[in-house]
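Participant: need a structure here:
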Amino acid sequence: MEIQDDRKSTCRAPTPIFSYTGGRPDRNSESVQNHREKILHQITNHPIFIHNLQAGFHMSELLAVATITILAVISPGPDFAMVTRNSYAFGARTGLISALGIGCGVQVHVMYTVFGIAIIIFSSPTLFTIMKLSGAGYLIFMGYQSFRNRAPVALGETPRHAPSGWEAFRMGFFTNALNPKTMLFVVATYTQVVRTDAPMMLNFAYGLFMSVAHIIWFGIVAFFFSSPRMRCRLLAHQSMVDKVIGLALMLLGVSLLFTHHPMEGGN
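Facilitator: Presented below is the predicted three-dimensional model:
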């Protein structure tokens, strides 16, 4: 007695990714070419293919943004000098709050870039010059304060002239918010790396990554220079270290004056 296998009636062949119903092509070259073009069209327009292609673009874009951001963050600049001075002179708390201010300052450039306001600044040399002069003046002012500082700091004691939490945050915030080089870094990343049709949420995610990268890096800097051993070494030569950092901040401020507007074609 034969037993019928009901599974034959329920098993189905897997749905192909693409199907071509045009029949077998002729052997002449034109028909073969048309046959290949139709198959290629079906493959490239299939949802799975499009999804994988978009995922690859997003991954390469993310890696590019991450690489550029990390290289920009770890390169020495006025934010590094400011966090170093606040950390060894006033402790880890002041340095960490300054690092938080630096990260939030980056968001200023991210916001007006994402919303397209950067076009106004790029098209107006006057606005760019105002921003450049404000950033340079602020760095020169902070550098001058550090250079002329004569108030000694003893390890384990809170200096009377230590900045409050708001003052430490404000120093970090304005150091980056008024820095035209930070603006150029953010704008260049969005215009040269990020796709113009990228979703708004993805643009904000990139901006959040930039801020978090700044906070993490300068948080590490703050912990390093506020460690008891490092503070002991630096405070032993406080007058000289303050003058070196103050001079570096003033020189960085002066260097901002030579930052060219993008429309001028300068470096």
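Participant: all contacts plus neighbour counts: C-alpha atoms, from now on.
Facilitator: Will do.
Participant: Can you name the helix or strand that residue 104 falls in?
Facilitator: helix 92-114 (DSSP states H and E).
Participant: Which other helices and strands does whichever helix or strand comes after that helix contact?
Facilitator: Where DSSP H and E defines the elements, the next helix or strand beyond helix 92-114 is helix 118-123. Under the contact criterion of 3 or more CA pairs under 8 Å, 6 or more residues apart in numbering; DSSP states H and E, helix 118-123 touches helix 125-147.
Participant: returning to what we had before: can you name every helix or strand that the helix holding residue 104 contacts?
Facilitator: By 3+ CA pairs under 8 Å, 6+ apart, helix 92-114 packs against helix 78-90, helix 165-177, helix 180-192, helix 200-225.
Participant: compare with the first, here's sequence two:
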Amino acid sequence: MYIEVFLVGLLAGMSPGPDFFVVLCNSLRFGRHIGVATAIGIGSALMIHITYTVLGFAFLLHQHPALFRLVQGLGALYLFWLGYHAVKASVSELDLHMNKNTAAQPEKTAVKGFIEGFLCNALNPKATLFFLSVFSQFLSSGTQTWVGWVYGLEIVIAVALWFTLLSCLITNDRFKRLYQRYSYWFDRILGAVLIFFAFKIFVSFFV
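Facilitator: A predicted model of the protein is given here:
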């Protein structure tokens, strides 16, 4: 059972979503160190979802739709903010490129990368549904509480390891040279994807 839970967490992390694109964007634009910090932030935020799921807070979210909607709204706004700044940065870089201006790439600290990863995952309402579905499949009324914590930690490790590996893979020299050549297009696409996820969450308000 433990192996199955680990694989489910790994597959969930590998599926393209807001977390995936935030790690991708930060790794490509600011390097492996920032990408890994973002991955650790995502893994840390998962502990929030695990805590309220194990303790039964997920049930309260579904009993109070307004609270769930608030989390959805905050998550959508944050994704839009990340996507907007990625697109805005890429436009600036494109203008600089066309004007042959060689200004340095803006810096980002590991702490900021960690916070972005943390907030991206913590404010993602779909994480609630994910943990509800996983725990409902692998836990029963007779399961001891500590087993739920072990399952949750397995998912944290699986997701954090995957995003750390992703950051390392996409910052190898060959990929880095490709990104440096087409950085403004990469940033535009990644920013647009994050904005797409934000609008998708907003649309769910009216469906």
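Participant: Tell me which of the helices and strands packed on helix 92-114 of the first structure is the most buried.
Facilitator: Among those, ranked by average contacts under mean count of other CA atoms under 10 Å, first place goes to helix 78-90 (a mean of 24).
Participant: tilt between it and helix 92-114?
Facilitator: 160 degrees (axes from the mean of the first three to the mean of the last three CA atoms, to 10 degrees).
Participant: Check the mean deviation of helix 78-90 of the first structure from the second structure.
Facilitator: Compared with the second structure after the fit, helix 78-90 of the first structure shows a mean deviation of 0.9 Å (mean CA distance after the TM-score superposition for the first structure).
Participant: which residue numbers in the second structure go with that helix?
Facilitator: Under TM-score structural alignment, the match for helix 78-90 of the first structure in the second structure covers residues 18-30.
Participant: got a list of contacts for the matching stretch?
Facilitator: For stretch 18-30 of the second structure, contacts defined as CA atoms under 8 Å, 6 or more residues apart in numbering pick out 13-14, 33-36, 38-39, 42, 79, 86, 107-108, 113, 116-117, 120-121, 163, 166-167, 170-171, 176, 179, 183, 187, 190, 193-194, 197.
Participant: Just the buried residues of the residues you listed.
Facilitator: Buried by 16 or more other CA atoms under 10 Å: 13-14, 33-36, 38-39, 42, 79, 86, 113, 116-117, 120-121, 163, 166-167, 170-171, 176, 179, 183, 187, 190, 193-194, 197, out of the contacts of stretch 18-30 of the second structure.
Participant: give the contact list for the spatially most central residue of the first structure.
Facilitator: In the first structure, the residue lying closest to the centroid (CA atoms, centre = their mean) is residue 210, at 2.9 Å. Counting by CA under 8 Å, 6+ apart, residue 210 of the first structure touches 69, 103, 106.
Participant: The second one pairs with which position in the second structure?
Facilitator: I take that to be residue 103 of the first structure. In the second structure, residue 103 of the first structure lands on residue 43 (TM-score structural alignment).
Participant: from memory that match sits against residue 162, does it?
Facilitator: No - between residue 43 of the second structure and residue 162 there is no contact under CA atoms under 8 Å: 10.0 Å.
Participant: Dump the contacts of residue 210 of the first structure to a markdown table, plus distance to residue 81 of the first structure and neighbour count.
Facilitator: Converted to a markdown table, those look like this (distance: CA to CA, whole Å; neighbours: other CA atoms under 10 Å):
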| residue | distance to residue 81 of the first structure | neighbour count |
| --- | --- | --- |
| 69 | 19 | 21 |
| 103 | 15 | 27 |
| 106 | 17 | 26 |
